[in-house]
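# The following block contains a protein sequence and its predicted model.
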Amino acid sequence: MIPTAFEYESPGTVEDAVRLLAEGGDDVKVLAGGQSLIPVLKLRLAGPELIVDLGRIDGLRGIREEGDELVIGSMTPHHDVATSGLVRDHAALLAEAAGTVADPQVRHRGTFGGALVHADPAGDLPAPALALGASFEITGPSGARTVAADDFFVDLFTTAVGEDEILTAVRIPKRTGWGAAYEKFVRVSQQWSIVGVAATLRVEGGTIAEARLGLTNMGSTPVRPTAVEQALIGVAPVKDAVEAAVAGVSDGTTPPDDLNGSADYRRHLARVLTQRAVVRGATA
């Protein structure tokens, strides 16, 4: 199908983009990589009067170090995140997860920030961002603010970014030397995750000293099972011991019940994939 007619603006600065959003009101959409927005427009599930394209704002791209954090611009393509030496060295979980997003074409066009703001519960980046303790830099008419990952994902396809605001960067605390693994289950290649598990761990003396986990598609937002993280401390990274420690990983979750799998099936997958992610991540 052909989208409905709309006006198009491609500002060169964040300030100009924010101004256009404020002037556009409820009938404006932000275009980042377009991998989610363009299909929606073609299907006429959305009919904005104005599209604001962020592609000309060079300052929104790139990966850099700032002290104990990595700073990733919101318009940085998934491919750049997946192949960055800085990300592999200091946030290995994010590099691995970004490398599983869709296919090479999408990874070259889709953007890191765009996927996070889209907040699809089956998307592969929100759970790793939550597990890593990311923080999100947001700019709007009132200036810039920073939101922690725990407060960023609000509901299904909803984040803390307001209609007149733009996500400009994501800060990732360095987890240098930590093992990491992202395990997801799909029925066919490049499908959205039926369930995914993000795990990053620090091992000392043959046991897990720290663990951070995130669950994909186990609720309307990514889930961090903190009780299981605590249960893993002091556990040897072997199958039986880890399996016992993560038995309650799906407790309190609200997975969807649809054609791809029942809620109970997803809870089973969460337990299996968590065990695999923890063992692989801790022994990497």
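Sure, I can see it. Residues are numbered from 1 along each chain as shown.
# From now on I want contacts and neighbour counts done on CA atoms only, so please keep to that.
Will do.
# Run through who's touching stretch 91-98.
Contact with stretch 91-98 is made by 78-79, 81-84, 87-88, 107, 124-125, 128-129, 132, 172-176, 178-182, 198-200, as judged by Cα atoms under 8 Å, 6 or more residues apart in numbering.
# Report the contact partners of residue 155.
Applying Cα under 8 Å, 6+ apart to residue 155 gives the contacts 220, 221.
# try it again with 10 Å
Taking Cα atoms under 10 Å, 6 or more residues apart in numbering, we find residue 155 in contact with 119, 120, 121, 219, 220, 221, 222.
# How about residue 139?
Neighbouring residues of residue 139 by Cα under 10 Å, 6+ apart: 14-15, 17-18, 145-146, 161-162, 164-169.
# Could you do residue 137 as well?
Applying Cα under 10 Å, 6+ apart to residue 137 gives the contacts 71, 73-74, 144-148, 161, 166-171.
# Need the max-distance pair from these.
The distance between the two most remote of the contacts of residue 137 (Cα to Cα) is 18.0 Å, for 71 and 161.
# which one of those two has more residues nearby?
Under the criterion of other Cα atoms under 10 Å, the comparison of residue 71 against residue 161 puts residue 71 first, with 22 against 19.
# which SS class is the residue lying closest to the more buried one once chain neighbours are set aside?
Spatial nearest neighbour of residue 71, excluding adjacent residues (Cα to Cα, 6 or more residues apart in numbering): residue 171 at 4.6 Å. At residue 171, secondary structure determined by DSSP: H, G, I helix; E, B strand; the rest coil is strand.
# Neighbours of residue 171, how many?
25.
# so it makes contact with residue 69?
Yes: in terms of Cα atoms under 10 Å, residue 171 counts as a neighbour of residue 69; the distance is 6.2 Å.
# can you list residues touching both of the two?
residue 134.
# residues contacting the residue nearest to residue 71?
With contact taken as Cα under 10 Å, 6+ apart, residue 171 is in contact with 63-66, 68-73, 129, 132-137, 146, 148-149.
# if we go to 7 Å?
Neighbouring residues of residue 171 by Cα atoms under 7 Å, 6 or more residues apart in numbering: 69, 70, 71, 72, 134, 135, 136.
# As a check, name the ranges of all strands in this structure.
Remark: strands assigned in the chain by DSSP state E are 7-9, 28-31, 50-53, 63-66, 69-73, 135-140, 143-148, 153-155, 158-159, 166-173, 179-185, 195-204, 207-216.
# Second structure for comparison follows:
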Amino acid sequence: MFPDEFEYVEAESAEHAVELLDEHATEEVELLAGGHSLLPAMKTGLSSPDVLIDLGSVDELRGVSADGDTLSVGATTRYTDFLDSDDAHEHAPAMAEAVAQVGDVQVRNRGTVGGNLAHADPASDLPAAALTSDATLVALGPDGEREIPVEEFFYGMYATDLAPTEMLISVEIPSASDAVGAYAKKPSPSSGYAMIGVSALLDVDGNTVREARVGANGAVGQGVLLPSVADAIEGEALDEDSVAAAAEHATEDVDEAMLMDDIQASGEFRAQLLEVYAERALLAAMEEASAPAAAD
């Protein structure tokens, strides 16, 4: 299928993109980054923008850098470039584990970290990892920059705190260089999206979990934290028994009435998957924590 007609504009900078958003505020406008979500939606008629603003030439929106205790990721940084960054693996292990499981090589070569988060697909892989990583989303609008804590960013299915005249410019992640991260998902056999995906970030001292953050995709209409799982594993010796016991709490933090129910899986099945994949994510983190350190 072919998309409806639209006006195409190439942004010269982040500020120029915001000016264009403001200029076309009364029209339906979409930002083009990697395009893996937007272009299929346009071809099927699910999205029909009047104006398409291409961010592909805005170099300032790309890149990964560590500054002190913060990892900064440009919004249009491609997945593959994120994974090629040693800083990303060192400072954002939970995010790195999730990015590595996005789509396939072709998707990771074109798709972008910020595009994934701004699109807010409940079945995408990064919202839970961003929540687990305690990220801050930096938006740029006509009034300047605005920092949005990740727990306030997602409002529901395909809905975020971004205003129509704002755009995501970077993702700021506090360094978790002393922690281990993991991501486990049940991929849809048709799309590779997460029927359920669970992200875990554990700060382990010896064999004891000092601090934990656990989050999930695919359960409800947005990524969510699972604090009951985190509370259950904190202070415990990290072993198969403690992991299994913690995972049993996975459904306590989601409203059963809000569990997604579609052709991929029923809400009841997703609840079962949530416990299973919470356990798998914690087991993967346990294996990482017990792995010998790589030689210098």
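Nice, I can see it. Note that this is a predicted model, so its numbers are computed, not measured.
# TM-score for the pair, please.
TM-score of the superposed chains, computed with TM-score structural alignment, normalised by the length of the first structure, equals 0.96; 284 aligned residues with a Cα RMSD of 1.3 Å.
# what's the farthest-apart pair in the contacts of residue 139 of the first structure?
Greatest spatial distance in the contacts of residue 139 of the first structure: 17 and 146, 18.4 Å, computed using Cα to Cα.
# quick one: which of these two has more around it?
Neighbours of residue 17 of the first structure and residue 146, each counted by other Cα under 10 Å, are more numerous for residue 17; the result is 24 against 15.
# What is the neighbour count of residue 2 of the first structure?
So residue 2 of the first structure, with other Cα under 10 Å, has 8 neighbours.
# measure the closest residue to it other than its chain neighbours to residue 259 of the first structure for me?
Leaving aside its sequence neighbours, residue 2 of the first structure sits nearest to residue 42 (Cα to Cα, 6+ apart; 5.3 Å). Separation of residue 42 of the first structure from residue 259 of the first structure (Cα to Cα, to the nearest Å) stands at 24 Å.
# For stretch 50-69 of the first structure, which outside residues touch it?
Residues from elsewhere that reach stretch 50-69 of the first structure (Cα under 7 Å, 6+ apart): 6-14, 17, 24, 27-32, 70-76, 168, 171-174.
# one more time with 6 Å
Contacting residues not belonging to stretch 50-69 of the first structure are listed as 6-10, 12-13, 28-32, 70-76, 172-174 [Cα atoms under 6 Å, 6 or more residues apart in numbering].
# Identify the residues contacting the aligned partner of residue 271 of the second structure in the first structure.
Under the alignment (TM-score structural alignment), residue 271 of the second structure pairs with residue 267 in the first structure. By Cα under 6 Å, 6+ apart, residue 267 of the first structure lies in contact with residue 250.
# and what of residue 198 of the first structure?
128, 182, 213, 214.
# In TSV: the contacts of residue 155 of the first structure, plus neighbour count and distance to residue 204 of the first structure.
Conversion of the contacts of residue 155 of the first structure to TSV gives the following (neighbours: other Cα atoms under 10 Å; distance: Cα to Cα, whole Å):
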residue	neighbour count	distance to residue 204 of the first structure
119	24	34
120	23	35
121	30	33
219	18	32
220	21	35
221	26	32
222	33	28
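# longest helix anywhere in the second structure?
For the second structure, the helix with the greatest residue count under DSSP state H is helix 267-290.
# mind checking how far the residue lying closest to residue 110 of the second structure once chain neighbours are set aside is from residue 52 of the second structure?
Spatial nearest neighbour of residue 110 of the second structure, chain neighbours left out: residue 34 (5.2 Å); criterion: Cα to Cα, 6+ apart. Distance, residue 34 of the second structure to residue 52 of the second structure, using Cα to Cα: 13 Å.
# Look at those two and report which has more neighbours.
A direct count of neighbours by other Cα under 10 Å for residue 34 of the second structure and residue 52 places residue 34 higher, at 25 against 20.
# any idea how far the more buried one is from residue 81 of the second structure?
For residue 34 of the second structure relative to residue 81 of the second structure (Cα to Cα), the value is 13 Å.
# just residue 139 of the second structure next, same as before
Distance, residue 139 of the second structure to residue 81 of the second structure, using Cα to Cα: 21 Å.
# Residue 163 of the second structure now?
Here residue 163 of the second structure is placed at a distance of 28 Å from residue 81 of the second structure (Cα to Cα).
# quick one: which of those two has more around it?
residue 81 (17 against 10).
# ok, how many other residues are close to the nearest residue to residue 240 of the second structure once chain neighbours are set aside?
Spatially, and ignoring its direct neighbours in sequence, residue 240 of the second structure is nearest to residue 283 (7.1 Å; Cα to Cα, 6+ apart). Counted with other Cα under 10 Å, the neighbours of residue 283 of the second structure add up to 21.
# what does residue 283 of the second structure align to in the first structure?
In the first structure, residue 283 of the second structure lands on residue 279 (TM-score structural alignment).
# Touching, its match and residue 235? I think so.
No: using Cα atoms under 6 Å as the test, residue 279 of the first structure is too far from residue 235 to be in contact (10.6 Å).
# what's the distance between the residue nearest to residue 169 of the first structure when sequence neighbours are not counted and residue 113 of the first structure?
Using Cα to Cα, 6+ apart and skipping residues adjacent in sequence, the residue nearest residue 169 of the first structure is residue 73, 4.3 Å away. Per Cα to Cα, residue 73 of the first structure is found 7 Å from residue 113 of the first structure.
# Looking only at neighbour counts, state which of these two leads.
Neighbour totals were compared for residue 73 of the first structure and residue 113, and residue 113 leads with 27 against 23 (other Cα under 10 Å).
# so who does the nearest residue to residue 130 of the first structure once chain neighbours are set aside touch?
Nearest residue to residue 130 of the first structure in three dimensions, chain neighbours excluded: residue 149, at 5.4 Å (Cα to Cα, 6+ apart). Shown in contact with residue 149 of the first structure (Cα under 6 Å, 6+ apart): 130, 134, 135.
# Is there a neighbour count for the last one? I'd like the number.
The local packing of residue 135 of the first structure (other Cα under 10 Å) involves 21 other residues.
# isn't it right next to residue 148, touching?
Yes: with contact defined as Cα under 6 Å, residue 135 of the first structure and residue 148 form a contacting pair (4.4 Å).
# coming back round to it: so can I have TSV of the contacts of residue 198 of the first structure showing neighbour count and distance to residue 249 of the first structure?
Below are those laid out as TSV (neighbours: other Cα under 10 Å; distance: Cα to Cα, whole Å):
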residue	neighbour count	distance to residue 249 of the first structure
128	33	16
182	31	15
213	28	10
214	26	10
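# What is the burial count for residue 190 of the second structure?
Neighbours of residue 190 of the second structure (other Cα under 10 Å): 7.
# Can you tell me the centre-most residue of the second structure?
Geometric centre of the second structure, nearest residue: residue 126, 1.8 Å, by Cα atoms, centre = their mean.
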